[in-house]
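S.K.: Sequence plus the predicted model coming up.
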Amino acid sequence: MVIVHSQAPVILVGGAPIEKEILFQALDLGDQVVAADSGALAVLDAGRVPDAVIGDFDSLPEDHRAAIPAERLHYVPEQDSTDFEKCLTRIDAPLVIAIGFSGARLDHELAVFSTLLRIDTPPCVILRGAELAFIAPPQLRLDLPVGSNLSFFPLAPVTVTTSGVKWPLTDALMRPGGLTSSSNIVTGPVALECDTRAVLVTLPAASVASVMQALAGPTASPA
């Protein structure tokens, strides 16, 4: 059941540690702010009340819960999915920018990427400190500064063609434990084509505006 509807990007905040400056920058990228359970603490600490809090509330203290209007609290008790998945599957938006889902525990971060591999709507960008990551659609075009670092990492077997990078690929079979394309360098407009949605792209976080436009169109780009 969809809980959050938006015509603009939605910011999704998790409970992993977040530098406040980075959180403020992220909050400016979207319209509504959704917290995954204890992610509400960071949002409240930044001086904003989440538009929705979704989760099983196992890590949201009662005093913080009391600071949020009851109609914005959405309790989802089932334990078959993570709070990240509970949130992502209940958001209807052109794009989700997620922060606070990396750095605390490796298993949690791996679970996030596993969820992104299974769920393609809405598209989601993970901000993780100075980097960002997302699952590429079958066709991707990015306008990035020449010299930028980027990586293509397969989460499942996938045939890939890339251009606009120092080490391009043509109909190359990539797979976990096999061929990857890490620490590549932008040489021009970047293009990626793949036969299935299984390539994790990592870039500097400064490229977020270009990524937002590529994944959700011009209206999704921050002002």
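M.R.: Great, that's in hand.
S.K.: Please make it C-alpha for all contacts and neighbour counts, starting now.
M.R.: Fine.
S.K.: What residues sit buried inside stretch 70-88?
M.R.: 72-74, 82-88 (16 or more other C-alpha atoms under 10 Å).
S.K.: would TSV of these with distance to T187 and secondary structure be doable?
M.R.: What follows is the buried residues of stretch 70-88, written out as TSV (distance: C-alpha to C-alpha, whole Å; DSSP: H, G, I helix; E, B strand; the rest coil):
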residue	distance to T187	secondary structure
R72	46	helix
L73	47	strand
H74	46	strand
T82	38	coil
D83	38	helix
F84	35	helix
E85	36	helix
K86	39	helix
C87	37	helix
L88	34	helix
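S.K.: Okay, one more to line up with it:
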Amino acid sequence: MEARAAQLRLCADGGANRLYDEMPALLPHEDPLDVRHRYKPDVIKGDMDSIRSEVQEFYIKLGTEVVDESYDQDTTDLHKCVNFILDYTPNLEKSNLRILVSGALGGRFDHEVGNINVLHRFSSVRIVLLSDDCLIQLLPKTHHHEIHIQSSVEGPHCGLIPIGEPSASTTTTGLQWDLTDTAMKFGGLVSTSNIVREEKITVRSDSDLLWTISIRKLK
């Protein structure tokens, strides 16, 4: 599991419930308690309104740090976790930091929008939101982007979405329906249900874009 190689593992409040409940199901031939011990979070952070008391007590006994920020109701639990990571890695260049957020999509739509907003709030940090079906990341307008597709696990469906502001000009290569100096906005054209055709996709735009691509389910 990639999570075991991470420098820091956090659960955002009720995410600890999902880790506790669902991780043993991913390894059904192993003892559930052993799995929970092996895949414990380093930190649980948030406003602590969702985590079950027995889950919190279980991880505290394993040495997990619990950071209660219930006083702050102006930021989401994911926002709080990203701030914690930035404070934890003050000497690491933001361009070298990678944050993978599992379980960030699906469920309540307002939670999804809040998580997508975090991508914009921390646009200089590479944050990838994952669900069972797709991933989402921000492509800042300050860069020309090369996206290398791992075709064994990604694609073919993809999209580019100008969610922060309209794009007057977006150009791509490597897609079935490439954009050439194309304008995109809500209420107009948005590149959804596109198809990856090459192993390298390039994107250049005058606005921040969300890149999303489907994920193949492992058999």
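M.R.: Sure thing, it's come through. None of these values were measured; they are calculated from a predicted model.
S.K.: Can you pull the TM-score for these?
M.R.: Once superposed, chain against chain, the TM-score is 0.74 (TM-score structural alignment, normalised by the length of structure 2); 182 aligned residues with a C-alpha RMSD of 2.4 Å.
S.K.: So which of the buried residues of stretch 70-88 of structure 1 is the closest to L23 of structure 1?
M.R.: F84 (17.2 Å; C-alpha to C-alpha).
S.K.: excluding its backbone neighbours, what's nearest that closest one?
M.R.: A36 (6.3 Å; C-alpha to C-alpha, 6 or more residues apart in numbering).
S.K.: coming back round to it: need the max-distance pair from the buried residues of stretch 70-88 of structure 1.
M.R.: Pairwise over the buried residues of stretch 70-88 of structure 1, using C-alpha to C-alpha, the maximum falls at R72 and T82, 19.2 Å.
S.K.: Would you mind finding the longest helix in structure 1?
M.R.: Identified as the longest helix of structure 1 according to DSSP state H is helix 106-118.
S.K.: equivalent range in structure 2 for the next helix or strand along the chain from that one?
M.R.: Downstream of helix 106-118 of structure 1, the next assigned helix or strand under DSSP states H and E is strand 124-128. In the comparison with structure 2, strand 124-128 of structure 1 aligns to the range 127-131 (TM-score structural alignment).
S.K.: quick one: what's aligned to the residue nearest to F84 of structure 1 in structure 2?
M.R.: Matched to structure 2 by TM-score structural alignment, A36 of structure 1 sits across from A12.
S.K.: got it, and A52 of structure 1?
M.R.: Match for A52 of structure 1 (TM-score structural alignment): V43.
S.K.: From what I see, that match and Q7 are in contact.
M.R.: No - counting by C-alpha atoms under 8 Å, V43 of structure 2 does not reach Q7; the two are 11.9 Å apart.
S.K.: neighbour-wise, which of the two wins?
M.R.: Each of V43 of structure 2 and Q7 has its neighbours counted (other C-alpha atoms under 10 Å); V43 has more, 21 against 9.
S.K.: mind listing what the residue nearest the centre of structure 2 touches?
M.R.: Centroid check for structure 2 by C-alpha atoms, centre = their mean gives L129 as the closest residue, at 1.6 Å. Residues in contact with L129 of structure 2, defined by C-alpha atoms under 8 Å, 6 or more residues apart in numbering, are 100-105, 115, 135-137.
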